[in-house]
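Asks: The sequence isn't on hand, but the structure is:
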């Protein structure tokens, strides 16, 4: 009886304190490559992330492989004119801790293009594994100011299912945009809004400066698994000029980004 009791206590102590079952610590990246298009470079999301990192005393070097209107398939096998390398070559020749992949906003519109997404991201994952580099999806937002539920669900499933299949994570920017639209419809997230706070009334459907800020907050949450709530930097970049926002609005973006990331992570952990 004493032996059983002693073993029981040992099992309990192991269950409570064993490193083998403790949550794995987040390995913070230092050298990051961002692959994408205007959904990332408009109003300079990388620069916002760099300011967030500097504010929190984090070492973060960001490199980019951007081309307007292009998807991950194009990036894989086509060289940017200025860089002369494909995304695959940049990853192969680089020394990155993490590669952030942002695909075309239209990718989820057909079963054929969704299957192409599955295939090309497998190639990125195989190369990343060879280089001991992690991947992170950036779930690009819908270029539709109403953010319709059925389309958002399809986009979410495309990214989340493949993230599960590859064993990687995802910054659920599209879901943050949808949540923000529901909770703060007064805030213009796309640049073609004709009303709303920070509306630009432009032709096209890129993110507004505030949309870029919300996207950066969501990526920050996924990048570090840390809340962006309380970050003091409150701007996006139009060329080199800062476009600033009111504190109450950036606080809302930070809170929405954090809650969205937590909800997405919980779903992934539960296998849904």
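Replies: Good, I have the coordinates. None of these values were measured; they are calculated from a predicted model. Numbering: from 1, shown residues only.
Asks: can we go C-alpha only for contacts and neighbour counts from here?
Replies: Fine.
Asks: how about stretch 121-128: buried residues?
Replies: By neighbour count on 16 or more other C-alpha atoms under 10 Å, the buried set for stretch 121-128 is 121, 124-125, 127-128.
Asks: Can you lay out the residues you listed as TSV showing distance to residue 95 and secondary structure?
Replies: Shown next, in TSV, are those (distance: C-alpha to C-alpha, whole Å; DSSP: H, G, I helix; E, B strand; the rest coil):
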residue	distance to residue 95	secondary structure
121	19	helix
124	15	helix
125	15	helix
127	12	helix
128	10	helix
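Asks: Against that first model, consider the following:
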């Protein structure tokens, strides 16, 4: 695969898989090569750094689940406001000593721009960036992971009821092309809204960024995808900021969404 990728020219993502096939094809990967990562780098934009940062939520869930190795769990987040993945210099991030970490990264989580799936040009830019970043990540011995973003809510000016499907198709196709794990955060948001539409996972002033409950759901989905212990019952609730009943609901949605997406 690595050899053939080098010879692939520029073409639109639709050339990879017909839309009808993309919509029906699930993820080829259902687990990391090495589960329970201890050193994680998150790369993205404000979708991650809202509400005291996604990486902090996931780390605290992992510390609660694995208290015996809590002092060995480390994560860093590199975010640029409004950034596309193509605007990140991944190679400069992959030196853990420069970021104050004792060991190399096990996993690098890549989150694209919220609009990455909304045009052929943006889809192609996303794919090209992921391929380029994956090559750099793989060279360090780490695993690349894709973070499937949630769609806009009805409060957003560009709300589209079919946006989740477009995002899922993009991330699944690129993830399968590279045989890397995809974390179905966008599907978890959709499933949670279908079950409890009154629970706000987006902030209402823009319909794009996550509320604290949205960040919690995203983190629970990341945890469910990366670790071999269920997130259901995890005691971390953002220091009591997330209502216990809401936390239990969001944990179950995350667990169910990951299981469903990986067995398609």
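Replies: Looks like it came in fine. Here the structure is a predicted model, which is why all the values come from computation and not from measurement.
Asks: ok, residue 65 of the second structure touching residue 234?
Replies: Yes: using C-alpha atoms under 8 Å, residue 65 of the second structure is in contact with residue 234, at 6.7 Å.
Asks: and the helix or strand containing residue 216 of the first structure, which stretch of the second structure?
Replies: For residue 216 of the first structure, the host element (DSSP states H and E) is helix 209-224. Taken onto the second structure by TM-score structural alignment, helix 209-224 of the first structure occupies residues 212-227 there.
Asks: thinking again about what came up before, average offset of the helix holding residue 216 of the first structure relative to the second structure?
Replies: Following the fit onto the second structure, the mean deviation recorded for helix 209-224 of the first structure is 0.6 Å by mean C-alpha distance after the TM-score superposition for the first structure.
Asks: Now do that helix: which elements does it pack against?
Replies: Applying 3 or more C-alpha pairs under 8 Å, 6 or more residues apart in numbering; DSSP states H and E, we find helix 209-224 of the first structure packed against helix 45-55, strand 169-171, helix 173-183, strand 235-238, helix 247-269.
Asks: how close does residue 107 of the second structure get to residue 155 of the second structure?
Replies: When distance is defined by C-alpha to C-alpha, to the nearest Å, residue 107 of the second structure is 34 Å away from residue 155 of the second structure.
Asks: Quick one: the buried residues of stretch 121-128 of the first structure as TSV, columns for distance to residue 76 of the first structure too.
Replies: Formatted as TSV, these follow (distance: C-alpha to C-alpha, whole Å):
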residue	distance to residue 76 of the first structure
121	9
124	8
125	12
127	11
128	12
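Asks: which residue in the first structure lines up with residue 22 of the second structure?
Replies: Aligned partner of residue 22 of the second structure by TM-score structural alignment: none.
Asks: so who does residue 22 of the second structure touch?
Replies: 169, 172-173 (C-alpha atoms under 8 Å, 6 or more residues apart in numbering).
Asks: can you rerun that using 10 Å?
Replies: Residues in contact with residue 22 of the second structure, defined by C-alpha atoms under 10 Å, 6 or more residues apart in numbering, are 14, 16, 165-166, 168-173.
Asks: of all those residues, which two lie farthest apart?
Replies: 16 and 165 (16.6 Å; C-alpha to C-alpha).
Asks: Let me know the secondary structure of the equivalent of residue 78 of the second structure over in the first structure.
Replies: In the first structure, the position corresponding to residue 78 of the second structure is occupied by residue 65, as judged by TM-score structural alignment. Three-state assignment for residue 65 of the first structure (DSSP: H, G, I helix; E, B strand; the rest coil): strand.
Asks: any idea how far residue 35 of the first structure is from residue 65 of the first structure?
Replies: Residue 65 of the first structure is 5 Å from residue 35 of the first structure, by C-alpha to C-alpha.
Asks: intersection of neighbour lists for the two?
Replies: What both residue 65 of the first structure and residue 35 touch, as defined by C-alpha under 10 Å, 6+ apart, is the set 41, 75, 87, 101.
Asks: Could you give the secondary structure assignment for the last one?
Replies: It stands for residue 101 of the first structure. Strictly by three-state DSSP, residue 101 of the first structure counts as strand.
Asks: The closest residue to residue 127 of the second structure other than its chain neighbours: how many residues sit nearby?
Replies: Of all residues not flanking residue 127 of the second structure in the chain, residue 174 sits nearest, at 6.4 Å (C-alpha to C-alpha, 6 or more residues apart in numbering). Close neighbours of residue 174 of the second structure, defined as other C-alpha atoms under 10 Å, add up to 22.
Asks: what's the counterpart of residue 174 of the second structure in the first structure?
Replies: Looks like residue 174 of the second structure aligns to residue 162 there (TM-score structural alignment).
Asks: Alignment lookup: residue 104 of the first structure to the second structure.
Replies: Per TM-score structural alignment, residue 104 of the first structure is aligned with residue 113.
Asks: wait, doesn't that match sit right on residue 127?
Replies: No: Residue 113 of the second structure lies out of contact with residue 127 (C-alpha atoms under 10 Å); the separation is 11.9 Å.
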